[in-house]
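> Attaching a predicted model along with its sequence, questions to come.
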Amino acid sequence: MTDTFAALSDPTRRLLLDRLSEQGGLTLSALAEGLPMTRQAVAKHLAVLEAAELVASERDGRCKRHYLNPVPLAKMARRWLGRFEEVPLAAMAGFRNPDASDGGGRTAVRAGSAHS
């Protein structure tokens, strides 16, 4: 999963994934179209995405077509985000809005805790 987070940390790679999400089966040339970088730079980003198994590729004659592989993203969402979907609201009742002006700049404070 570390590879997934590392691959997603770059905005260019996220853009490539967005493009593949909208339309799969794109070639390197199609993916590089309109980007302020060389095709070689895009190929390097694709290699990182492939290593993280976020992109699957297949040969189509002389072309290589790239597709989004949503499985690692689904696993990550289930593991890291899914646990927060069903958090009881009562469990968060002791927290207040981080914008609340207490002068201390605290982001979350438990109700009933002592402050000096």
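Now that the structure is in, tell me what you want to look at.

> CA atoms for contacts and neighbours, from now on please.
Noted.

> Tell me, how many residues neighbour Thr12?
16 (other Cα atoms under 10 Å).

> Would it be right to say that it lies in a helix?
Yes. If the criterion is DSSP: H, G, I helix; E, B strand; the rest coil, then Thr12 is within a helix.

> Return the residues in contact with it.
Neighbour list for Thr12: His45 [criterion: Cα atoms under 8 Å, 6 or more residues apart in numbering].

> ok, Ser57 touching Ala51?
No. Using Cα atoms under 8 Å as the test, Ser57 is too far from Ala51 to be in contact (11.3 Å).

> Break down the chain into its helices, ranges please.
Using DSSP state H, the helices found in the chain span residues 2-8, 11-22, 28-32, 39-51, 71-76.

> take the one below as the second:
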Amino acid sequence: MARAATTSDVFNAIAEPQRRDVLALLKAGEWPATGLAERLGMSPSQASKHLRVLREVGLVRVREVGKQRLYELDARGLRPVHEWAGGFAQFWNESFDRLDTYVQELKEQQ
């Protein structure tokens, strides 16, 4: 089965660890591509490729200031990921509740 293009949706785009690293840096504010590349230890062309993918799926916005392009996080694009992951919240809450009950039962037995 062929793998979907990284620009087809946000899940494919964030499957790449370096793109997640880019997003983590952008949480703090705007960065130029060269600064991101330097900070993450990648070449400028690698950073540009990652930023292009993130831009195409709606996770990053870019604005030009003179000759420089500044990139910033657009967290609205993470909504599908948040909604999908949120579907597991009930599962984890119930699992932790069962664990708490079990621990209390062990304490009472001692």
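Great, that's in hand. Because the structure is a prediction, the values reported are computed rather than measured.

> higher neighbour count, Ser57 and Ala51 of the first structure?
Set Ser57 of the first structure next to Ala51 and count neighbours by other Cα under 10 Å: Ser57 wins out with 17 against 14.

> Matching the more buried one against the second structure, which residue comes up?
Aligning on TM-score structural alignment places Ser57 of the first structure opposite Val62 in the second structure.

> number of nearby residues for the closest residue to its match other than its chain neighbours?
Using Cα to Cα, 6 or more residues apart in numbering and skipping the chain neighbours, the partner closest in space to Val62 of the second structure is Tyr71 (4.5 Å). For Tyr71 of the second structure, the neighbour count with other Cα under 10 Å is 21.

> ok, Tyr71 of the second structure touching Ala28?
No. Judged on Cα under 8 Å, Tyr71 of the second structure makes no contact with Ala28 at a distance of 11.3 Å.

> Could you find the counterpart of Asp9 of the second structure in the first structure?
Using TM-score structural alignment as the criterion, Asp9 of the second structure maps onto Asp3 of the first structure.

> And for the residue nearest to the spatial centre of the second structure, nearest residue in space, chain neighbours not counted?
Residue closest to the average C-alpha location in the second structure (Cα atoms, centre = their mean): Arg20, at 4.6 Å. In space, and not counting its chain neighbours, Arg20 of the second structure is closest to Ile14: 5.7 Å by Cα to Cα, 6+ apart.
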